[in-house]
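Undergrad: One predicted model, sequence on top.
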Amino acid sequence: MSDSNRTDFTNPSTFILLGIPGLEAAHIWISTPFCAMYAIAVLGNFTILFIVKKEPSLHGPMFYFLCMLAFTDLVMSTSTIPKMLSIFWFNSREINFSSCLTQMYFVLSFSTMESGMLAAMAFDRYVAICNPLRYSTILTNSAVAKIGLAVVMRSGILTLPYPFLVRRYPYCRTNIIPHFYCGHMAVVKLACADIRINSYYGLFILFSVIGVDVFFIAVSYTLILRAIFRLPTKDARLKTFGTCISHLCAISALYIPDLVSSLIQRFGHNVPLHFLILITSVYQLVPPMIHPIIYGVRTKQIWCRLLQLYTPKET
């Protein structure tokens, strides 16, 4: 066979995204709840950002961290869902190589950034409950900005090697990705090379970033619970613990789908591919949609301001 007729994807100009393989006939039906969830995520997170910006009483550490989380959710969901919907609605499956790597980087960096924001919010709850008299002196605007910058830089720098590692591989098998976005492992599995360094680096990120965040959150809440149980009355304990409910729900919305997805991918060898991809889509969509709902309902200041926005003023 001549060189001109050989299929060679050493540096593919484009990849082909299949969406959800095996469920192509149901793509239109699947797109309806996904589109609704994405719309709720965008509307909810923009509402959080708008309310905090417009309401001076919300200009404090807790709400600054909440705005950072809302922005992170917006970017993370927007990195994948519009392309997914374009596949479902318009059969727009092509994505060029550079765009694929860019999408991969944004998904990886902002998902780790989201974990870091939840760890920062756990620190905020720890200081508010365990050191309430020093809250305003510890979490100054400068301190909040430094914490936010540290989370952003950590995520941005540590996930930067991923696209460079992926770019250096030859792709001689196929350029078809059985997914709705350029996930890291979905792409490197197409490479005709030893990809162990990517697997090892992924495990390093898992333990050094996500693992550290989870450990930090667990320590914070251990100290918080110890402080709560020392309160003299049951009502005081319940009221204080109630200030943590929103954050605990946000943590659950992020880590539970991620944990389920990781366990299924590692141990569910007989699980159909389309089910794995649906689980991944839940991880991409549920936290950005749930977080503004949780904080909008559970946080009195935001809920009251939201009601003022949509309640007609009496003349």
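TA: Received it, and whenever you're ready, just let me know what you need. Residues are numbered from 1 along each chain as shown.
Undergrad: hey, let's count contacts and neighbours off CA atoms from now on
TA: Noted.
Undergrad: Centroid-nearest residue for the protein?
TA: Centrality entry for the chain: nearest residue to the mean C-alpha point is Ser111, 3.9 Å, by Cα atoms, centre = their mean.
Undergrad: isn't that one right next to Leu74, touching?
TA: No. Between Ser111 and Leu74 there is no contact, the gap being 11.0 Å when judged by Cα atoms under 8 Å.
Undergrad: helix or strand for the residue nearest to the centre of the chain, which one?
TA: Ser111 is part of helix 97-130, with elements assigned from DSSP states H and E.
Undergrad: As a check, name the ranges of all strands in the stretch 151-300 of the chain.
TA: Secondary structure of the stretch 151-300 of the chain (DSSP state E, counting those that start in this stretch): strands at 176-177.
Undergrad: which residues in it form helices?
TA: Along the stretch 151-300 of the chain, the segments classed as helices by DSSP state H, counting those that start in this stretch run 161-167, 184-188, 196-205, 211-229, 234-242, 245-267, 273-298, 300-310.
Undergrad: same deal with the stretch 1-150 of the chain?
TA: For the stretch 1-150 of the chain, helices defined by DSSP H, counting those that start in this stretch occupy the ranges 27-54, 61-78, 81-90, 97-130, 135-138, 141-158.
Undergrad: here's the one I want to compare it with:
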Amino acid sequence: NDGVTIAKAIDLEDHFENMGAKLVSEVASKTNDIAGDGTTTATVLTQAIVNEGMKNVTAGANPVGIRRGIEKATKAAVDALHKMSHDVKTKDDIAQIASISAANPEVGALIANAMEKVGNDGVITIEESRGVDTTLDVVEGMQFDRGYMSQYMVTDNDKMEADLDNPYILITDKKIGNIQDILPLLQSVVEQSRSLLIIADDITGEALPTLVLNKMRGTFNVVAVKAPGFGDRRKAQLEDIAILTGGTVITDDLGLNLKDTTVAQLGQANKVTVTKENTTIVEGAGAKEQIQERVDLLKVKLLKRLQT
């Protein structure tokens, strides 16, 4: 019963009316992507702005002046909302907000528990249960802001995301332009009937379409994403992924090349979910001691940065 779902479902016969409906749908979708809520409010505001705007233009007002007025009013409204708002800090606050959004106190309490356990920097994902109970599981994992390189790699067309169960993970800071560079590795993965996540600087030339074609043919399930970060930060993030998954970063810094890479150098995880914008790795196969050491190191670095 949310605004964005209703807006997307509307399809009018009149061409011009449908253009207006699609505009509202785009507003609701963008609001959902940025804020995650408030789509019904955005839809109502859009209708009011369009109606009043058309009324004023018809009466002879300058459209450019109306636009400038809308922009000034927007800034004033945002400033006022900032003054009225307050930080959500307590578990009860979170439960109250979540209960209203979900229209279900039980779900609201579950979300509050999840937020309490993972913290502000944690990642919460929702999966369909195989039973009738709604449960909360806390697992080790990470998320970074890189999505799939091709939409043809998705496994769930409704959610437009790719799910990999028990995949191997190739981690490299190199560009892959020739499929022959990773062909022996791909053959080893196929022989084991495993899926593969490729994290690389980029995949260019014929390499990407070859991967997509084999994915669509059902030869194997593969998803490719660009490595997160840049420069030294990229090296650190790739090392984070390697430690989490028990893999090795294939890089010139270690004298390693793609052609000689074996499955023993690949990372592994219980599950990987890739959307258009993010990649989430759940329950990596890395050693718990090494993962904890890395987490402690990152916390120390973050604390030092906040203190400077």
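TA: Everything's here; your move. It should be emphasised that the depicted structure is a prediction, and the values quoted were computed from it without experimental measurement.
Undergrad: TM-score of the superposition?
TA: Overlay of the two chains. TM-score (TM-score structural alignment, normalised by the length of structure 2): 0.23; 112 aligned residues with a Cα RMSD of 5.9 Å.
Undergrad: wait, isn't Ile97 of structure 2 in contact with Leu110?
TA: No. Look at Ile97 of structure 2 against Leu110 with Cα under 8 Å: they stay out of range, at 12.0 Å.
Undergrad: in the stretch 101-250 of structure 2, which spans are strands?
TA: 141-144, 162-165, 168-172, 175-176, 196-200, 202-203, 222-226, 249-250.
Undergrad: mind putting the ones you listed in CSV, mean neighbour count and distance to Leu303 of structure 2 included?
TA: Below are the strands of the stretch 101-250 of structure 2 laid out as CSV (neighbours: other Cα atoms under 10 Å; distance: least, Cα to Cα, whole Å):
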stretch, mean neighbour count, distance to Leu303 of structure 2
strand 141-144, 17, 20
strand 162-165, 21, 34
strand 168-172, 27, 28
strand 175-176, 17, 34
strand 196-200, 23, 29
strand 202-203, 20, 32
strand 222-226, 24, 28
strand 249-250, 24, 27
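Undergrad: Give the buried residues for the helix or strand containing Arg67 of structure 2.
TA: Using DSSP H and E, Arg67 of structure 2 sits within helix 63-84. Residues Ile66 are the ones in helix 63-84 of structure 2 that count as buried (16 or more other Cα atoms under 10 Å).
Undergrad: Dump the helices of the stretch 1-150 of structure 1 into a markdown table; add distance to His291 of structure 1 as well.
TA: Formatted as a markdown table, the helices of the stretch 1-150 of structure 1 follow (distance: least, Cα to Cα, whole Å):
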| stretch | distance to His291 of structure 1 |
| --- | --- |
| helix 27-54 | 8 |
| helix 61-78 | 8 |
| helix 81-90 | 17 |
| helix 97-130 | 11 |
| helix 135-138 | 24 |
| helix 141-158 | 18 |
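Undergrad: of all these, which lies closest to Ser262 of structure 1?
TA: helix 97-130 (14.1 Å; Cα to Cα).
Undergrad: Kindly calculate the angle that that closest one makes with helix 245-267.
TA: Helix 97-130 of structure 1 and helix 245-267 are oriented at 140 degrees to each other (axes from the mean of the first three to the mean of the last three Cα atoms, to 10 degrees).
Undergrad: So for Ala250 of structure 1, which of the helices of the stretch 1-150 of structure 1 sits nearest?
TA: Closest to Ala250 of structure 1 of the helices of the stretch 1-150 of structure 1 is helix 97-130 (Cα to Cα; 7.9 Å).
Undergrad: Please name every helix or strand in contact with that closest one.
TA: Packing partners of helix 97-130 of structure 1 (3 or more Cα pairs under 8 Å, 6 or more residues apart in numbering; DSSP states H and E): strand 14-17, helix 61-78, helix 135-138, helix 141-158, helix 161-167, helix 211-229, helix 245-267.
Undergrad: Kindly reformat the ones you listed as JSON lines containing distance to Gln308 of structure 1 and mean neighbour count.
TA: Shown next, in JSON lines, are these (distance: least, Cα to Cα, whole Å; neighbours: other Cα atoms under 10 Å):
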{"stretch": "strand 14-17", "distance to Gln308 of structure 1": "44", "mean neighbour count": "20"}
{"stretch": "helix 61-78", "distance to Gln308 of structure 1": "18", "mean neighbour count": "22"}
{"stretch": "helix 135-138", "distance to Gln308 of structure 1": "28", "mean neighbour count": "14"}
{"stretch": "helix 141-158", "distance to Gln308 of structure 1": "27", "mean neighbour count": "16"}
{"stretch": "helix 161-167", "distance to Gln308 of structure 1": "45", "mean neighbour count": "16"}
{"stretch": "helix 211-229", "distance to Gln308 of structure 1": "33", "mean neighbour count": "17"}
{"stretch": "helix 245-267", "distance to Gln308 of structure 1": "21", "mean neighbour count": "16"}
